[in-house]
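*Asks:* predicted model and sequence follow; I will ask about them next.
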Amino acid sequence: MSTPFSKSGAARTDGSSVRIGALVPLTPPGWVEAGRHLLAGLELAVREVNDAGGIGGTVAGASGGRPLELVVRDTAADPRRAAAAVEELAGLGVAALAGEYHSVVARAAAAGADALGLPYLCSSAVLDALTDEPTERVARLAPAQSHGWRIYADFLLAAGHRRVAVAAQPSVYWASGTRVLRDRLAARGGTVVPLDMGELTPAAVCDALVDRQATALLLLVGHPEPAVPLVRAVRRDRRLAEILIGAPAGQPEFGSWATALGEDGAAIPFLRYLPERLGPLGDRVGAALRERLGEAPSFVAFEGYDTVTVLADLLRSHGTDRAGVARSWPRVDVEGTRGRIRFSRTPGIGVWQWAWPPVQVVDRDPAAPERFRVLHTGPA
């Protein structure tokens, strides 16, 4: 799918608009639900920027303000498709690039944007190594995986889990997460038990959990397959009645998880990048996103909104020249839906990073699976 112009972007073809390219997974095998939430946040923020006068305007209807236009491309979780989209968008004259949910896809987008001199604000991908080499052109809103997953490991340790099984599929992202968990747990006497989902059936995973005496099982796998059948198998195995199932990557955040698993999908802790309480801006945006989506917005929708908020502020303050935008990441100081957003250089991360968004460990309440419970919060 290739969407030339976003409906909320006040699309103009006479060259007067300021274009932002948006990469979003909108078709399988991409996580379509995450893409839909990300796009809703991006589009809502674009609409509000244009209602307030656009880029250069100060009030609604102000003359001189140029409308912001979102040029959307579907990545379908394909790095090659994303790389081609970046090249196309650069040729279309976008001032900056935004979006993407899947980490491996975002890496391809970041490499292409850097090579073309195109500033890129990554919305949701967390892989630490977003680029192979340090770059001034790429920034990120989502927390680095090493930060968020260490917080998740601390939650496990505080709950008494020292022998943690990891059911993982082959992926740079899952392998990176496993290393973070292993290092953090090992420092406190814990152990990670790897289970290769390329070889094991759900029934074999259950047997391995019993044999290896694991007290927790983490799902480092795709949704719905093989996550859903794996959860069902563990829930129905009486030998594993006391085992904790976790999903640090956030699969239970979206409504399709609850639809597929019902009560079986509750009490599975995952990472969510929201504060315990939203401020006035977050409350207002959350209500607008709920109306737009027809359901409660995920943290991914807020990430989309904050992405455009940051880029619009940069474009107003520092102009639409790509090099000027890329030089301006350290000058960002913007109120987002989840806190004050500023970028810095963080050790071990080669892009400009918001350090840090709020991090929670939450689960779905067994008594009401549509409701979330905050179990643990990370440091600022």
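*Replies:* Ah, there it is.
*Asks:* going forward, measure contacts between C-alpha atoms and count neighbours the same way
*Replies:* Fine.
*Asks:* wait, what's in contact with E370?
*Replies:* Applying CA atoms under 8 Å, 6 or more residues apart in numbering, one finds that E370 lies in contact with 258, 364.
*Asks:* what's the helix or strand for it?
*Replies:* Secondary structure assignment for E370, by DSSP states H and E: strand 368-377.
*Asks:* in that strand, which residues are buried?
*Replies:* With burial defined by 16 or more other CA atoms under 10 Å, the residues of strand 368-377 counted as buried are 369-370, 372-374, 376-377.
*Asks:* apart from its neighbours in sequence, what residue is nearest T3?
*Replies:* Leaving aside its chain neighbours, T3 sits nearest to V72 (5.2 Å; criterion: CA to CA, 6 or more residues apart in numbering).
*Asks:* tell me where the stretch 101-250 of the chain has strands.
*Replies:* 120-122, 138-140, 163-168, 191-196, 216-220, 244-246 (DSSP state E, counting those that start in this stretch).
*Asks:* spatially central residue for the protein, please.
*Replies:* In the chain, the residue lying closest to the centroid (CA atoms, centre = their mean) is S124, at 2.7 Å.
*Asks:* does that one touch E100 like I think?
*Replies:* Yes: with contact defined as CA atoms under 8 Å, S124 and E100 form a contacting pair (6.2 Å).
*Asks:* returning to what we had before: and the buried residues of strand 368-377 as a markdown table, adding distance to P134?
*Replies:* Below are the buried residues of strand 368-377 laid out as a markdown table (distance: CA to CA, whole Å):
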| residue | distance to P134 |
| --- | --- |
| P369 | 42 |
| E370 | 41 |
| F372 | 37 |
| R373 | 38 |
| V374 | 35 |
| H376 | 32 |
| T377 | 30 |
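*Asks:* can you pull out the helices in the chain?
*Replies:* 32-51, 79-91, 103-116, 145-158, 172-186, 202-212, 227-235, 255-261, 280-293, 299-318, 322-327 (DSSP state H).
*Asks:* how about those helices, which one is nearest V362?
*Replies:* Taking CA to CA, helix 145-158 is the member of the helices of the chain nearest to V362, at 10.1 Å.
*Asks:* quick one: residues in contact with the closest one.
*Replies:* For helix 145-158, the external contacting residues (CA under 8 Å, 6+ apart) are 126-128, 162, 177, 180-181, 184-185, 188, 190, 248, 270-271, 359, 361, 376-378.
*Asks:* could you rerun that using 6 Å?
*Replies:* 126-128, 180-181, 378 (CA atoms under 6 Å, 6 or more residues apart in numbering).
*Asks:* and of those residues, the nearest to G15?
*Replies:* V126 (34.2 Å).
*Asks:* can you report how many residues lie near the closest one?
*Replies:* 25 (other CA atoms under 10 Å).
*Asks:* same check on the one 3 residues further on?
*Replies:* A count of neighbours around A129, defined by other CA under 10 Å, yields 19.
*Asks:* got another one to weigh against that:
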Amino acid sequence: MNTPSSTSGVERTEGPAIRIGALVPLTRPGWVEAGQQLLAGLELAVHDVNTAGGLAGRPLELLVRDTAADARKATAAVDELASLGVAALAGEYHSVVARAAATRADALGLPFLCSSAVLDALTEEPTSWVARLAPAQSRGWRIYADFLQRAGHRRIAIAAQPSVYWASGTRILKDCLTPHGVDVIELDMGSLAPTAICDQLADTQATALLLLVGHPEPAVPIVKAVRHDSRLAGIMLGAPAGQPEFAEWTGLLGVDGAAIPFLRYLPERLGPLGLRIEADLRERLGQAPSFVAFEGYDTIIVLADLIRSHGESRAQLAKAWPDVAVEGSRGPIRFSRAPGISVWQWAWPPIEVVDRDPAALDRYRVLHAG
């Protein structure tokens, strides 16, 4: 699926547009709400750049392609966008899809700034063509593990579906927790229904269950089953991947979806720029923006700064990642080579562990920060 190009604010610009390709999940089985949030941020930033006069008087144009959480579609979209002459790629939310896009962009020599995917190994080998705004999974999930340990959990169950992303998350949690004497019990999601998970969970005597599963299925049925099982009244549910961040979660679960800690990539308090962007995103979305919308906004701001400083040459843009010094919506953005990460990395965005307040579902409680 191709969506219309975005050239908001072009009335103050002239000359041929500078094109940026955008990869976003806008249809199932992609996480559509995440894709909509990401796209809102990308489009708002394009609007802001163009309203301010564009880049040397030329407008930015966003060519949007729906990945639908499909790595093959993403790869085909990268090929198409490269042939259309985009200066760079932006976006993507799903880690496995972003990895496919990054691999293809690297092969084609097309700069790609990944907005939101966290899987450490976005490319098999180090590359100069790809950079990332989101924190690597190993950093964010290590902070989540620290939160669990500080909260006193000594026996933790993990319900994980088969995938590279969930397997990586499980490994990070175990590597961080087991050296401190925390027992980590894996529940086989390949064979367990929600009620069976409750039975196994009751037998484990775990004090926390982490949901490393898709949304809404099977995450929502699991939450409902656990919340309404009297044997599990004292157990904490956790979702490090951020499922409770989005409004759909609350719409499906109500108060059952509250008090489930998750990772989000925002500072505890936004600065003046962030507050202005938050207000604009809220108006554009008709609801509170998630951190994913901020990631989208910052992606375009970084790419616009690079193009303004170094031109449209793909090779020159790829060389310029270490030159980035941009004030983003969530703080100053610079890229470096982080140990164990194969792409240029913002090290590091702000990271919080938060949950939704049962007394006010639209309010977040900050539980831990890293």
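*Replies:* Yes, it's here. All values derive from a computational prediction rather than experimental measurement.
*Asks:* dump the helices of the first structure to a markdown table, plus distance to F343 of the first structure and mean neighbour count.
*Replies:* Output for the helices of the first structure, formatted as a markdown table (distance: least, CA to CA, whole Å; neighbours: other CA atoms under 10 Å):
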| stretch | distance to F343 of the first structure | mean neighbour count |
| --- | --- | --- |
| helix 32-51 | 20 | 24 |
| helix 79-91 | 23 | 19 |
| helix 103-116 | 17 | 22 |
| helix 145-158 | 15 | 21 |
| helix 172-186 | 23 | 18 |
| helix 202-212 | 42 | 16 |
| helix 227-235 | 35 | 18 |
| helix 255-261 | 32 | 16 |
| helix 280-293 | 20 | 16 |
| helix 299-318 | 11 | 23 |
| helix 322-327 | 12 | 18 |
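*Asks:* wait, which of these is closest to G9 of the first structure?
*Replies:* For the helices of the first structure, proximity to G9 of the first structure was assessed by CA to CA; helix 32-51 is nearest, at 5.9 Å.
*Asks:* show me the contacts for the aligned residue in the first structure for G257 of the second structure.
*Replies:* Matched to the first structure by TM-score structural alignment, G257 of the second structure sits across from G265. Contacts for G265 of the first structure (CA under 6 Å, 6+ apart) come out as A258.
*Asks:* 10 Å - rerun?
*Replies:* Neighbouring residues of G265 of the first structure by CA atoms under 10 Å, 6 or more residues apart in numbering: 228, 231-232, 235, 245, 251-252, 257-259, 363-366, 369.
*Asks:* next one: C114 of the second structure
*Replies:* Applying CA under 10 Å, 6+ apart to C114 of the second structure gives the contacts 22-23, 89-93, 95, 98-99, 101-102, 122, 130-134, 295-296, 299, 343, 345.
*Asks:* what of L218 of the first structure?
*Replies:* So L218 of the first structure contacts 164-168, 178, 192-195, 244-249, 268-270 (CA under 10 Å, 6+ apart).
*Asks:* the second structure: which residue goes with that one?
*Replies:* Using TM-score structural alignment, L218 of the first structure sits opposite L210 in the second structure.
*Asks:* state the distance from its match to A87 of the second structure.
*Replies:* 40 Å (CA to CA, to the nearest Å).
*Asks:* again with I351 of the second structure
*Replies:* Note on I351 of the second structure: its distance to A87 of the second structure, by CA to CA, is 30 Å.
*Asks:* quick check: A175 of the first structure touching L195?
*Replies:* No: checked against CA atoms under 10 Å, the pair A175 of the first structure and L195 is beyond contact range at 11.9 Å.
*Asks:* turn the strands of the stretch 101-250 of the first structure into TSV, including distance to H147 of the first structure.
*Replies:* Compiled in TSV, the strands of the stretch 101-250 of the first structure are given as follows (distance: least, CA to CA, whole Å):
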stretch	distance to H147 of the first structure
strand 120-122	16
strand 138-140	13
strand 163-168	18
strand 191-196	18
strand 216-220	17
strand 244-246	17
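*Asks:* among the ones you listed, which is nearest S17 of the first structure?
*Replies:* Taking CA to CA as the criterion, strand 120-122 is the member of those that comes nearest to S17 of the first structure, at 18.6 Å.
*Asks:* could you tell me where the closest one falls in the second structure?
*Replies:* Under TM-score structural alignment, the match for strand 120-122 of the first structure is residues 112-114.
*Asks:* for stretch 193-209 of the first structure, same thing?
*Replies:* Under TM-score structural alignment, the alignment places stretch 193-209 of the first structure onto residues 185-201 of the second structure.
*Asks:* what's the matching stretch in contact with?
*Replies:* Applying CA under 10 Å, 6+ apart, the external contacts of stretch 185-201 of the second structure come out as 155-162, 170, 174, 202-204, 206-210, 212-213, 218-229, 231-232, 235.
*Asks:* ok, R212 of the first structure - contacts?
*Replies:* 163-165, 193.
*Asks:* now do the same end-to-end measure for stretch 352-369 of the second structure.
*Replies:* End-to-end distance for stretch 352-369 of the second structure: 4 Å, by CA to CA.
*Asks:* same check, this time on stretch 19-29 of the first structure
*Replies:* For stretch 19-29 of the first structure, the first-to-last residue distance is 27 Å (CA to CA).
*Asks:* same question for stretch 108-117 of the second structure.
*Replies:* Chord length of stretch 108-117 of the second structure, first to last residue, is 20 Å (CA to CA).
*Asks:* then stretch 140-160 of the second structure?
*Replies:* Termini of stretch 140-160 of the second structure sit 18 Å apart (CA to CA).
*Asks:* in the first structure, which residue range corresponds to it?
*Replies:* Per the alignment by TM-score structural alignment, stretch 140-160 of the second structure matches residues 148-168 in the first structure.
*Asks:* now do that stretch: distance to the chain's middle.
*Replies:* 20 Å (CA atoms, centre = their mean, to the nearest Å).
*Asks:* likewise stretch 247-258 of the first structure?
*Replies:* 12 Å.
*Asks:* gap between stretch 120-132 of the first structure and the chain center?
*Replies:* Distance, stretch centre to chain centre, for stretch 120-132 of the first structure: 10 Å (CA atoms, centre = their mean).
*Asks:* what is the end-to-end distance of it?
*Replies:* Stretch 120-132 of the first structure has an end-to-end distance of 15 Å (CA to CA).
*Asks:* what of stretch 103-118 of the second structure?
*Replies:* 15 Å.
*Asks:* swap in stretch 165-181 of the first structure?
*Replies:* End-to-end for stretch 165-181 of the first structure, by CA to CA: 11 Å.
*Asks:* kindly report the same for stretch 320-340 of the second structure.
*Replies:* 21 Å.
*Asks:* any chance of the helices of the first structure in CSV with distance to A10 of the first structure as columns?
*Replies:* Shown next, in CSV, are the helices of the first structure (distance: least, CA to CA, whole Å):
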stretch, distance to A10 of the first structure
helix 32-51, 8
helix 79-91, 18
helix 103-116, 25
helix 145-158, 35
helix 172-186, 36
helix 202-212, 49
helix 227-235, 40
helix 255-261, 30
helix 280-293, 17
helix 299-318, 15
helix 322-327, 21
